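*Asks:* missing the sequence, but the structure's below:
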């Protein structure tokens, strides 16, 4: 089952080809590579609720759509720096689902946890659901989450997604679109993150490979 519109998946693959060396290679994530004109000035929603976290950062409150659940394994690995990457990336993914549920292209939370190519891709992703009149429901499990750090200070994060129990739902009729489980229900992600001045690990690039053998059960 794919929670993502097929047209957006094709667009992401095209972007992935161009980004493969920068996201996965030794020179990935330099400040110049992370910059895209206009991405940092994206519109934000006016007043979603916010809460102060244990690290003192005032973060937007993220609430998933009713019936939607995201499970992260592991949630942390016992190393503070890597755990901060895992937490902020999880909130980024949750923020995307919240924006889909709210049918909101100007999500403050998505802009808070992402920038550059990742932010632009997220907006494109969310717009596909809005255009189709669908939201998300069910459970998606993110597993084998592994963090590495580059000399330039950026972080790499690879993980798998099990979408076999995650579905789309029609906003108007509230009918869930249940589809058969196939190898494409499992997705491999390779993300690049950079810590901003606030101390938030923002996702800057994201590459996905649907049907990857690495993530098959």
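*Replies:* Yep, that arrived. These numbers were taken from a predicted model, which means no experiment stands behind them. Residues are numbered from 1 along each chain as shown.
*Asks:* switch to C-alpha atoms for all contacts and neighbour counts from now on
*Replies:* Will do.
*Asks:* who's in contact with the longest helix along the chain?
*Replies:* The residue-count maximum for a helix in the chain (DSSP state H) belongs to helix 80-102. Helix 80-102 is contacted from outside by 62-65, 70, 72, 75-77, 105, 107, 109-110, 113-114, 122, 126, 129-130, 135-136, 145, 147-148, 155, 193, 200-203, using CA atoms under 8 Å, 6 or more residues apart in numbering.
*Asks:* buried subset of these?
*Replies:* 62-65, 70, 72, 76, 105, 107, 109-110, 113-114, 122, 126, 129-130, 135-136, 145, 147, 155, 193, 200-203 (16 or more other CA atoms under 10 Å).
*Asks:* Sort out for me which of those residues are in strands.
*Replies:* Among the buried ones among the contacts of helix 80-102, the ones falling in strands (DSSP state E) are 70, 72, 135-136, 145, 147, 155, 193, 201-203.
*Asks:* And here is the other one:
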């Protein structure tokens, strides 16, 4: 399905960010080519470099962080491999929580949720608010499962990072809250999306998503 027909496509990464993202699989601050491998693990920095089952949403809230709740009929699956670098693993975990925060706002039917502004800021926040309000206006939500995979992360100094990843929306569907009707859309190339994201670390250590660009139908993400 095209669950995110306009999500963040209006957001523009800077030229520098886009260039960095295109090369984010290259060696960076001691990272190695193994960081690009895409065996699947949970989206938390558990350390040790061992793989674990993919993480479903929502993840337990860490101390001082807002809890994110999903309905029982919707799930995000984040598939990526621990890098062994605690900074990169923290970036990946907060990147996933940024995605979850947007979806939680859709489920709640309000862009005024704590998590949305906690994990997103600047262009990413304004674009996400617009996107969420589009769902609210139509009285829509979504059901099913969305898979996020093929993660690549690159650090930029002490407080900057770039993450690219793909999404597979073939098993998630728009649902109208009022009628209960679910749009049973077929799987096409547009069910797969490539995301390029920029994150910055706050003083409290949270990695907020600041900017996003997406490419629906990207061949890089199609099976």
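*Replies:* That came in fine, so what should we check first? Source: prediction; values computed, not measured.
*Asks:* how about the longest helix of structure 1, which residues of structure 2 does it hit?
*Replies:* Mapping helix 80-102 of structure 1 onto structure 2 (TM-score structural alignment) gives residues 86-108.
*Asks:* go on, stretch 120-127 of structure 1?
*Replies:* Under the criterion TM-score structural alignment, stretch 120-127 of structure 1 matches residues 126-133.
*Asks:* so how far does the matching stretch sit from its counterpart in structure 1?
*Replies:* In the superposition against structure 1, stretch 126-133 of structure 2 averages 0.5 Å from its aligned positions (mean CA distance after the TM-score superposition for structure 1).
*Asks:* now the match of helix 80-102 of structure 1, how far from the chain's geometric center?
*Replies:* 6 Å (CA atoms, centre = their mean, to the nearest Å).
*Asks:* separation between the one residue sitting closest to the centre of structure 2 and residue 203 of structure 2?
*Replies:* The centre of structure 2 sits closest to residue 99, judged by CA atoms, centre = their mean, with a distance of 3.7 Å. Distance, residue 99 of structure 2 to residue 203 of structure 2, using CA to CA, to the nearest Å: 21 Å.
*Asks:* mind listing what the residue of structure 2 most remote from its centre touches?
*Replies:* The C-alpha centroid of structure 2 is most remote from residue 179, which lies 28.5 Å away (CA atoms, centre = their mean). Residue 179 of structure 2 sits next to no residue when contact means CA under 8 Å, 6+ apart.
*Asks:* Can you find the partner of it in structure 1?
*Replies:* For residue 179 of structure 2, the residue aligned by TM-score structural alignment is residue 173.
*Asks:* tell me the SS of that match?
*Replies:* With DSSP: H, G, I helix; E, B strand; the rest coil as the basis, residue 173 of structure 1 sits in coil.
*Asks:* And residue 216 of structure 2? What does it align with in structure 1?
*Replies:* So residue 216 of structure 2 corresponds to residue 210, using TM-score structural alignment.
*Asks:* next one: residue 142 of structure 2
*Replies:* By TM-score structural alignment, residue 142 of structure 2 lines up with residue 136.
*Asks:* Do you have the helices of structure 1 handy? List them.
*Replies:* Using DSSP H, helices in structure 1 cover 6-24, 31-34, 80-102, 108-113, 116-132.
*Asks:* The shortest one corresponds to what range in structure 2?
*Replies:* The aligned range for helix 31-34 of structure 1 in structure 2 is empty, by TM-score structural alignment.
*Asks:* what about that helix, distance to the chain center?
*Replies:* 19 Å.
*Asks:* Show me what counts as buried in it.
*Replies:* Quick answer for helix 31-34 of structure 1 (16+ other CA under 10 Å): 33-34.
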